[in-house]
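K.L.:
dropping a prediction and its sequence here:
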Amino acid sequence: MFFRNIKQIFRSLWRHKSFTLINLLGLSIGIAAVVIIFLIVKHENSFDKFLGDRNSIYRVVTKQSREDKIEYEAETPYPTARFLRNEMASMPITQIHFSDNANVRIGNQDPFEEKNIIFADSLFFSVFDFSGIEKFWLKGNQAKALNAPRQAVLTATTAKRYFGDQDPLGQIIRIDNKVDVQVVGLIKDIPAATHLPITMLLSLGTLTTEFMGGLDPDNWNFTSNGYTYVRLQNINAVASVNSALAAIVKKYGAEERDRNKQMYLQPLSEVHFDTTFENSNPTYTVSKKYLTMLWLLGCFIVLIACVNYINLSTSQAFTKAKEVGVRKSIGASKGQLFLYYMQETVIVTLIAAIIGFVVAGLTLPYVNTILNKSLSFNQLIDLSFLSGALLALLVVSLLSGAYPALVLAGFNPITALKNQLNIPSKQSTLLRKGLVVFQFATSIALIICTIIIARQMDYFHQKKLGFNKEAVVEIPLPDSDSAKIESFRNALQTQAGIQNITFCLGAPVSDNGISVGLRAPQLPSNIEYTAKVIPCDKEYIKAYQMKLRAGRWFLSSEEKNIGSAVVVNTAMIKTLGYKKPEEAIGKIIELGLNNIRPIIIGVTEDFHTTSLHDEIKPVVLTPFPPFYYAAGIRMNPGNMHQILSKIEQAWKKIYPESVYTFSFIDDALATLYEQETKDYNLFKAFSVISIFICCIGLWGLITFIVVRKTKEIGIRKVLGSSVHSIVFLLSRDFIKLVALALLIASPIAWYFMNQWLQDFVYRIHISWWMFLMAGLVAMLIALVSISFQTVKAAKANPVKNLRTE
């Protein structure tokens, strides 16, 4: 009986090929979307799970009252671990420094540009247990690694790139042309799903004052990519460690204002998801709300596909009335018919699932490229996923097939055989219309979200930043040697096409900058004030075309006298309490940059130093040659390829031992909005998918309606109805449903997008036209979807229609 039913089901599916294809398309695309979303969510939730006993690992973070708000930082002063060990002697505590890139040279080989280098002390492997990676330690003595200056531990891929098949142990490598280190260990590659990516470990003793450009890493008031981690033997020890951290701040804080600082422990499991610290994390941070949103999007897309199935199946059910009548007349019960048609749904869902997995596999490389991830189908090979997938398929089958199966099983056999069913009933019509409204409300909401995100993305690129970012290229410098810098300047300033050259720590908007304490006579001593310091030369204002509001820019004499003069932005003037920029000229401030006390000689207009998420903060620009680690070069817009070639030639003559890289300021700005770009791409993709599923569903419904109204259309044409009036007659109900969907979707989309925009200090305003545009787009797509069938029906020969049985 079972196999006979299966055979009959496949015959029925083949007989109604168009409806079967529509259902398979909708369900398979929905399932493919959910599979991709599952892989994304699973990847994000897998961060740091390869670490043994990761629930015992905590990171020290900081909360501090600054001016009238609270700021959070994951970076800690470098002496934190040492001071904390004095208070908690038996506890494994490690201090690290994260470097996102460095030049590495082996002998006379060409240099390498290495990313994700960790400076760590000897307790690093006591805190971080890599036992989750089988045979993690490949070579060397783990117990003695990193316990002395100038030691290095390489990952397998890094060692292979440097030394090929040679044994890396004992090899010497040079870091940033400053220090030689010896390889003492070899480890397996660290999985990509980690908040702390590693390609190379260097002993923390290598991080000297000279290596840090003259800044003392032992200074309590200096933080620059330093992080402190603790492993607790007992979860109840969190309170005692937090108390010890409070005692450290009180005991070692150099200033009264430091006592306004609170240091506490953050569980490692929260690091990847806590957006409070996203600006100071080594890698990106993702909100759990974002992952929940992805799941909801996936669920809605599958629901839209299920709605298609319900609508088409209930519509098609009335064409199966005689089949049901025959089955009931030969003894089939209502329960047997329900199970039969549920079997049909399960088979369609299984076929759609197979197609969906194939589609997901084919699109996965594109998803990885768009989202910059390394998703793999290997993540699906586990019992939890297989059991969850089976349960999900059963749920989808029930959602899709239960109602149509009940409708079919409930037909009266005599009425069905006489073809006298009152179809469709008012209840079924209302249900179908409600489901169509649900489909389009979801799709319109996604379109509205896509439009708003796109507008905010445009705002990122169009908003004036306080400097000119066009045609400016930034080139990292391997060192701040003044003789080489002057040689580089002399080699370029005579080249045609180059307008200005500046040497600095970084562009106005870049990761490079020093956050230091700020003091002035008029500021309260018990409140922490900070400023971002951008070391730069006298050409900086010309290269980035910034504007002065008062005073002047640096002179050559002030470049030679480090710390004598500064130019500040307007936000700094407000912090200092001056009403006009002119009032600040000649005033002295104190900075935690080697405790210099410069005089303010100029005030610029405000300019952005971070993304539009954050408000403009106080900035200090000052000549500080030891920190000139970048060159900013403004070029003529035309023929930039030839100009870049000349720059590279000059670079290789002066820095032959270093890797030449460059980036346009536009590219640097784009990295600030990576997550928003991913959001936009996802919403755009899901909008297209949901609209496509809605469209094929509408096409199926209008096909069924046209077949049912064939004679009515013929009679209307005989009585003189035009093609336009018949098309409008067939389309008007769907137009009304799309309009209703717009009314439902608009407030929902407004609420969620308004919440999303709250993350930006500088943002667009949500306007009425965005909702109208989404409604018009949905309306147009709906009309295009049904127009082919409606126009075809309206133009058909009425005589032929009236003869149709």
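P.N.:
That came in fine, so what should we check first? Residues are numbered from 1 along each chain as shown.

K.L.:
alpha carbons only for contacts and neighbour counts from here, please
P.N.:
Noted.

K.L.:
check which helix or strand covers the closest residue to residue 710 other than its chain neighbours.
P.N.:
Leaving aside its chain neighbours, residue 710 sits nearest to residue 801 (5.7 Å; criterion: CA to CA, 6 or more residues apart in numbering). In this assignment (DSSP states H and E), residue 801 forms part of helix 798-802.

K.L.:
burial of residue 720, as a residue count?
P.N.:
The number of residues packed near residue 720 is 8, by other CA atoms under 10 Å.

K.L.:
distance of it relative to residue 461?
P.N.:
Distance, residue 720 to residue 461, by CA to CA, to the nearest Å: 57 Å.

K.L.:
repeat for residue 397
P.N.:
Distance check for residue 397 against residue 461: by CA to CA, it reads 46 Å.

K.L.:
mind checking which of these two has more residues around it?
P.N.:
residue 397 (22 against 12).

K.L.:
second structure follows, compare the two:
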Amino acid sequence: MIRNYIKIAFRNLQRNRLYSFINIAGLTIGMAACLLVATVVIDDLSYDKQWKNAANIYRIITIDNSNKNAVDKSSSSFTGLGPSLKANFPQVSSYCRMNSHESRFKLGADKDGIKITGLFAEQSVWDMLDFTVVLGNPKTHVAGYKNLVITEKISNQYFGNADPIGKTIYDIPEYGKPAAYIITGVIKDIPSNTNLRADMLVLDDHNAEYNQLNKGEFGSFTQQYIMLKPGTSVAAFTNNVNNWYKQFIQGKKAGFTYEFQPITDVYLKSDFAAYQRVQGKMSNVYIFGGVAILLLLIACINFINLTTARALKRIAEVGIRKVLGAGKADLVAQFLFESIMFFFIAFAFGIFIYSVLLKPLESYLGYTLTLTLANNITMFSAICGVVLLISLLVGLYPALLLSGRLPVSSLKGSTGTQSGSGVLRKVLVVMQFSISVAVLICTIVVQKQLSFINNKDLGYDKNNLLRIDETSWGTKGDAFKQEVLKITGVQNASISTWYPSGGGGSMSTMVDDPHQKNSKLKITYIKADLDLAATLKLQLQKGRFLSSKFGSDAINADSLMEKDMAKLEEAQKVQPVLVTAYTANALDIKELNKKLISGSGLPVGIIKDFNNESLKIAMSPTFIMAGTKLNYGSMLVRVSPGTEKQILTQINELWKRFFPDKVFEYGWVNDLLQNQYKTELKLQQLFTLFSFLIAFLACIGLLGLATFTAEQRIKEIGIRKVLGASVTSITTLLTSDFVKLVLIAIVVASPLAWLGMNKWLQTYAYRIKPDISFVLIAGLIALVTALVAVSYQTIKAAIANPAKSLRSE
């Protein structure tokens, strides 16, 4: 019986080559795209679930309660909080302060060193994360050094067959002297599906001061994790911790409260952590998961449409088989077998395309996917099961449609049941093009928002602005700056602890909101030398700029901090500052050169508003204060257009002369700003690709239906031509039904896409306002695409010789 099914299935596949090709091509493209997108989604959902203790590990989240108008969360907490929780709560089995970031190490002949991502942690990391040790005994800390545990990748890349254990290497710091690190072990490569992604562990013991929690609610912050004992109620534990903390600060109103975020949520649910190095978005998982389903859905719709459309051709076959004794179950089995065959042929081609495109996809994403069909047999088996189930479900309707006919009506060629399948086909075509139009609208909105972001006036000139990366200038900063200013083409330069795309400022404080009682405002301070405003080309609206003509405009804060903190605080209270127009309004600053009631600084000038943070973040009060002899920070250099290459060469030479032991690292501010929105750029690129794929799949389905319609109406077309109908009128007749379906799809898709993209735009403080033109553009593209898809077959049918079509019945 199975052999008979196979023969009939392959015979039908060969006999109807065009339809077979369209079906298989559509299913192949849909499956390959779906598998690639699904792999990314599954990998995203797997982050940090591989750790043995993952269910009990939590990141400490700090909530700043000073602002009643918004919830201000931070992924960092006081460095002493972890040890204090371990000491006061028996539910805490371990704590670890850890974070991953790039550092430079001398591992080869390159004097500039090699940039490697390290997971900076303490010895308790071994209690939490189950790394596999290959060489050495890294769990025993070697005193006197920072301990380094490298992965097999780094060991093979830089040490080859040599034993790296016990070797001492040095870092190349941004400031200070190089530190010695001793390699104590080699571990298997850390999987990439973790927010703690790294190529080595850097382990260090902390001093007693670092472990202390201050009752005055001040101190250093860092990212830290705790591990709770199995069975601990996190809600009850959170409540107990916050009650304990209130008592700990001796009856004061707590400025902070704490939450505990599961490590498995850190990657996808950390929108509040603006500068988390490895971060995804749950919204993207929903978007791409939805796209994967839609791609497969459209391919399945094509299959159902074409199969039911071809049903008329097989009515006589069904009647003959029933007369010869075939039962309904036999016929259903035959048609289901054909469906399975189509799906698994397409699946085989889809797997081939998947394997070819997987590496380019990983290169595009910038990291290796941990869970793929190639390395996970469970995932591959599950996918095979899903394909089998879908092939059965999709093939069931055509099978029941054909097998349920009476032999007499089948042999007569009656099409009584075809009207129902015709309505279904129309509904499915509307679904296909609704999806196409919706994705097109989304693509247009994302592209317009990106264009708006890149072209918005930020309040300063972002073009031809070079940023030299943060470094310790020591006593050479001013001298280096003066030499840079001598280079032909350099217009201005400024040393600053802030740079565009690097956050709001170098420090912040909370002050009373003059417009709202019992509420606070966060003031961000940008600290730089006196030339920052000129270098950024900020615009003065009232008062004056900070200037060297006024001796009190700039103070040596670094020196005062080391000598006398009290003097520094007093000096900053009356230190001249520039404020933005937004700040002047928010703090009700009506007079310049008048000391503020709260907050440090004496406003002497009001400048035009400028966006010192990402456009996702609303503008906030900002002060610019000047300092002299800044020990640490970036340098911003304004250059004349066309001189960039020459200036970079000369600055590099100057750098080698002033800082021979440091690496010259730089970036253009324009690129840094665009890099803030790399996720949105990739989203736009992917939406463009998805819209093309979805439109293509919808169109090849439409092409098949147009071909079938032309075949079914060939005699009608012949009669119309004999009676005098023109090619134009016949073409219009054949395409009008399809155009109506596409117009209905536009009406259905537009409000859904509109609502979805409005919600997405809410994540931006500064955003476009979608208008009807977006819908019209998407609709026009869909309509033209559909007309192109059906035009060949309709025109071909319209210009055919009627004598041939009417020659015989």
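P.N.:
Looks like it arrived, so ask away. These figures come from a predicted structure and were not determined experimentally.

K.L.:
quick TM-score on the pair, please.
P.N.:
Their TM-score after superposition, calculated using TM-score structural alignment, normalised by the length of the first structure, is reported as 0.90; 783 aligned residues with a CA RMSD of 3.1 Å.

K.L.:
could you pull out the strands for the stretch 501-650 of the second structure?
P.N.:
With DSSP state E, counting those that start in this stretch as the criterion, the stretch 501-650 of the second structure has strands at 507-512, 520-528, 540-543, 554-555, 576-580, 602-607, 622-627, 632-639.

K.L.:
and those, which is most packed in?
P.N.:
Counting by mean count of other CA atoms under 10 Å, strand 576-580 has the highest mean neighbour count of the strands of the stretch 501-650 of the second structure, with a mean of 27.

K.L.:
would you convert the strands of the stretch 501-650 of the second structure into a markdown table that also reports distance to residue 40 of the second structure?
P.N.:
Output for the strands of the stretch 501-650 of the second structure, formatted as a markdown table (distance: least, CA to CA, whole Å):
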| stretch | distance to residue 40 of the second structure |
| --- | --- |
| strand 507-512 | 38 |
| strand 520-528 | 38 |
| strand 540-543 | 49 |
| strand 554-555 | 51 |
| strand 576-580 | 43 |
| strand 602-607 | 46 |
| strand 622-627 | 40 |
| strand 632-639 | 37 |
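
K.L.:
of all the ones you listed, which one is nearest residue 477 of the second structure?
P.N.:
Closest to residue 477 of the second structure of these is strand 632-639 (CA to CA; 8.7 Å).

K.L.:
ok, average deviation of the closest one from the first structure?
P.N.:
Strand 632-639 of the second structure, aligned to the first structure and superposed, deviates on average by 1.8 Å (mean CA distance after the TM-score superposition for the first structure).

K.L.:
that strand corresponds to what range in the first structure?
P.N.:
Matched against the first structure by TM-score structural alignment, strand 632-639 of the second structure falls on residues 628-635.

K.L.:
check the offset of that stretch from the chain's centre.
P.N.:
Counting by CA atoms, centre = their mean, to the nearest Å, stretch 628-635 of the first structure is centred 29 Å from the centre of its parent chain.

K.L.:
where do the helices sit along the stretch 651-800 of the first structure?
P.N.:
Under the criterion DSSP state H, counting those that start in this stretch, the stretch 651-800 of the first structure contains helices at 665-672, 674-708, 710-718, 723-757, 768-795, 798-802.

K.L.:
what span of the second structure lines up against the fifth one?
P.N.:
Helix 768-795 of the first structure corresponds to residues 772-799 in the second structure, going by TM-score structural alignment.

K.L.:
which position in the second structure pairs with residue 676 of the first structure?
P.N.:
Residue 676 of the first structure maps onto residue 680 in the second structure, by TM-score structural alignment.

K.L.:
for that match, give me its contacts.
P.N.:
Residue 680 of the second structure makes contacts with 446, 450, as judged by CA atoms under 8 Å, 6 or more residues apart in numbering.
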